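Visitor: below: sequence and its predicted model.
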Amino acid sequence: MNLIEILFWVVVIVSVTFFLLGLKSQKGKPKGLVDGQLADCGAAPNCVSSEADTQPEKVVPPLRCTMAEAKAAVQATGGIITTDSDDYVSATYMSKLFKFVDDVELRKDGDVVQIRSSSRVGYSDRGMNRKRVAAIRAQLGANLPPEV
């Protein structure tokens, strides 16, 4: 085999692997609430949460808005609402190329909305979930506190 053939097969194997991971992520579901709070982010750096109190690198501030405003901002940024109640909302975002699914979860907490954004599969998200929360925050407007 020459170098071009080897590169071809590497690209094919990597593409198939990402395609299969994308399919796997489509069959998952959001973590949901755990003891009345958003689920912990875990060890992988592919999640941010306003309730990530034990991992400072994963913390984002809660949203200072109503649940209706937060839902509208999620939808305006490309999220598809999958669960909708008065105090909990989950939504999915899908990547264009390999169809990876990420979850955004919202929990009403007094006068703020707690938020969690996480990838269903993989290890790193290259900061995508933090950027998604920033986009939702920007959609909500200037009345929100700046991101930490």
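Guide: That came through fine. Residues are numbered from 1 along each chain as shown.
Visitor: switch to C-alpha atoms for all contacts and neighbour counts from now on
Guide: OK.
Visitor: immediately after the one helix or strand E5 maps to, which helix or strand?
Guide: If you go by DSSP states H and E, E5 is part of helix 3-26. Once helix 3-26 ends, the next helix or strand along the chain (criterion: DSSP H and E) is strand 33-34.
Visitor: what sits up against that next one?
Guide: A39 (CA atoms under 8 Å, 6 or more residues apart in numbering).
Visitor: beyond it, next helix or strand please.
Guide: strand 37-38.
Visitor: which residues of the protein fall in helices?
Guide: 3-26, 67-76, 128-140 (DSSP state H).
Visitor: residues in contact with stretch 45-64?
Guide: Counting by CA under 8 Å, 6+ apart, residues outside stretch 45-64 touching it are 37-38, 40-41, 70, 111-119, 122-130, 133, 137, 143-145, 147-148.
Visitor: any buried residues in it, and which?
Guide: 45-52, 58-64 (16 or more other CA atoms under 10 Å).
Visitor: ok, so of these, who is nearest L21?
Guide: Distance to L21 across the buried residues of stretch 45-64 (CA to CA) is lowest for N46, with 14.8 Å.
Visitor: count of neighbours near G78?
Guide: Neighbourhood size, G78 [other CA atoms under 10 Å]: 14.
Visitor: can you check V104 too?
Guide: 27.
Visitor: repeat that for L144.
Guide: 14.
Visitor: ok, now how distant is the nearest residue to it once chain neighbours are set aside from V14?
Guide: Nearest residue to L144, sequence neighbours excluded (CA to CA, 6 or more residues apart in numbering): R64, at 5.6 Å. Distance, R64 to V14, using CA to CA, to the nearest Å: 41 Å.
Visitor: okay, the helices of the chain in CSV with mean neighbour count next?
Guide: Formatted as CSV, those follow (neighbours: other CA atoms under 10 Å):
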stretch, mean neighbour count
helix 3-26, 13
helix 67-76, 19
helix 128-140, 19
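Visitor: in CSV, list the ones you listed along with distance to E105.
Guide: Conversion of the helices of the chain to CSV gives the following (distance: least, CA to CA, whole Å):
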stretch, distance to E105
helix 3-26, 16
helix 67-76, 10
helix 128-140, 11
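Visitor: pasting the second one now:
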Amino acid sequence: MSPGSPAFALGYVSFVGVGRARSTRLMAFEGDDEPAATHGERRVRAPRAASRRAARLRTVQMQSDGDDDESRRSHPTEREGYDRMGRVVPYSKGRRTLLWILFSTAVLTASLWWMGRRRASGAPLVSLRAPRPRGVGSGEIRACPSGALNCVTTADSDDRIRDTAYAPPWAYPVGMSPDEAYRRVREVILHFPGRERAALILERPDRRYLYVEFQTPVLGFVDDVELRIDASSSPSQPGTVQYRSASRIGRSDRGANRARLALILQELRKQGFRPVTEAQR
């Protein structure tokens, strides 16, 4: 077939047209600002984003021995692995995650061990102690401050707060000596049945006076409790237990002081103690 023949011209036009079409498709695939694909590499188009500027091409490295039909490499290298989405990620990220998990586990284990030790010793997990108020330990049962909602006492005579702060004294059985009543009250305090931790700070047997600190098991709030056993004014009348219980922190105790005193009285009832309001009936 000679160069000037019609068949040669038709073949040349077909060859040039096919070449230009392939070149146009390749340029449209690569973009105007991307370099052409080199030997051994294959371009993979990323999903179209909202903006053409955000669209990118991923280059997946191919290892080929000259055979164009060999499938592209899909396994990670020695320093790579798969994540949960099936993507190839460096092992360094996995190691950081593993170290973080181990560190968190160690901290949690140490915290649980420390909490167990604190629980075993009876100490609260956190100690929110406030300074000891003035007047406690004096041997006297004082009135509560005006407007106080975190204090209960038998000495309160203020009518404005009598409904919230006042509580009647406890009467011990007729015929029981004040010293015997003092010993029984002290025994109940030392074996307090509630969850709080009772610490006997001061005892004055000559005045039959006890000063106790009660501490909550978790946050370590401290309440001050004072008790004094008074002798009877008449052999036919029972003696009384005067007391005061007040919180150091907070304006309101949410009934904690009265609940504590109720537990103490519950144990003393087994030995004949009762409120004076019941004894007078």
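Guide: Sure thing, it's come through. Being a predicted model, the structure only gives us computed values, none of them experimental.
Visitor: TM-score for the pair, please.
Guide: The TM-score (TM-score structural alignment, normalised by the length of the first structure) is 0.73; 126 aligned residues with a CA RMSD of 2.4 Å.
Visitor: picking that back up, from the contacts of stretch 45-64 of the first structure, which would you call buried?
Guide: Buried members of those, counted by 16+ other CA under 10 Å: 38, 40-41, 70, 112-119, 125, 128-130, 133, 137.
Visitor: which ones are touching the aligned residue in the second structure for L140 of the first structure?
Guide: For L140 of the first structure, the aligned position in the second structure is L268, judged by TM-score structural alignment. Contacts for L268 of the second structure (CA under 8 Å, 6+ apart) come out as 184-185, 188, 274.
Visitor: ok, so of those, who is nearest R134 of the second structure?
Guide: Among the contacts of L268 of the second structure, and counting by CA to CA, the member closest to R134 of the second structure is V185, at 24.1 Å.
Visitor: map the closest one across to the first structure for me.
Guide: That one, V185 of the second structure, aligns with A70 by TM-score structural alignment.
Visitor: OK, contacts around that match?
Guide: A70 of the first structure neighbours (CA under 8 Å, 6+ apart): 63, 106, 113, 136, 140.
Visitor: shouldn't P178 of the second structure be in contact with Y209?
Guide: No. Between P178 of the second structure and Y209 there is no contact under CA atoms under 8 Å: 11.1 Å.
Visitor: find me the equivalent region of the longest helix along the second structure in the first structure.
Guide: When the second structure is parsed with DSSP H, its longest helix is helix 91-121. Using TM-score structural alignment, helix 91-121 of the second structure lines up with nothing in the first structure.
Visitor: check stretch 58-74 of the second structure too.
Guide: Using TM-score structural alignment, stretch 58-74 of the second structure finds no match anywhere in the first structure.
Visitor: so T277 of the second structure versus Y12 of the second structure, what's the distance?
Guide: 123 Å.
Visitor: what does I229 of the second structure give?
Guide: I229 of the second structure is 124 Å from Y12 of the second structure, by CA to CA.
Visitor: and what of E203 of the second structure?
Guide: For E203 of the second structure relative to Y12 of the second structure (CA to CA), the value is 119 Å.
Visitor: so which of the two has more stuff around it?
Guide: Counting neighbours by other CA under 10 Å for E203 of the second structure and for Y12 shows that E203 has the greater number, 18 against 12.
Visitor: which one is the more buried one nearest to, not counting chain neighbours?
Guide: L210 (4.6 Å).
Visitor: what's the burial count for the aligned residue in the first structure for that neighbour?
Guide: Matched by TM-score structural alignment, L210 of the second structure corresponds to V89 in the first structure. Residues near V89 of the first structure, counting by other CA under 10 Å, number 21.
Visitor: thought V89 of the first structure was touching I80?
Guide: No. If you go by CA under 8 Å, V89 of the first structure and I80 don't touch, sitting 10.5 Å apart.
Visitor: would you mind measuring the gap between the ends of stretch 85-97 of the first structure?
Guide: Stretch 85-97 of the first structure: ends 31 Å apart by CA to CA.
Visitor: in that stretch, what counts as buried?
Guide: So stretch 85-97 of the first structure, judged by 16+ other CA under 10 Å, has buried residues 88-94.
Visitor: chain center to stretch 140-148 of the first structure, what's the gap?
Guide: 18 Å (CA atoms, centre = their mean, to the nearest Å).
Visitor: cool, and stretch 97-109 of the first structure?
Guide: Distance, stretch centre to chain centre, for stretch 97-109 of the first structure: 4 Å (CA atoms, centre = their mean).
Visitor: try stretch 89-108 of the first structure
Guide: The answer for stretch 89-108 of the first structure is 5 Å, by CA atoms, centre = their mean.
Visitor: end-to-end on it?
Guide: 9 Å.
Visitor: map the residue nearest to L144 of the first structure onto the second structure.
Guide: So R64 of the first structure corresponds to A171, using TM-score structural alignment.
Visitor: cool, D125 of the first structure as well?
Guide: In the second structure, D125 of the first structure lands on D253 (TM-score structural alignment).
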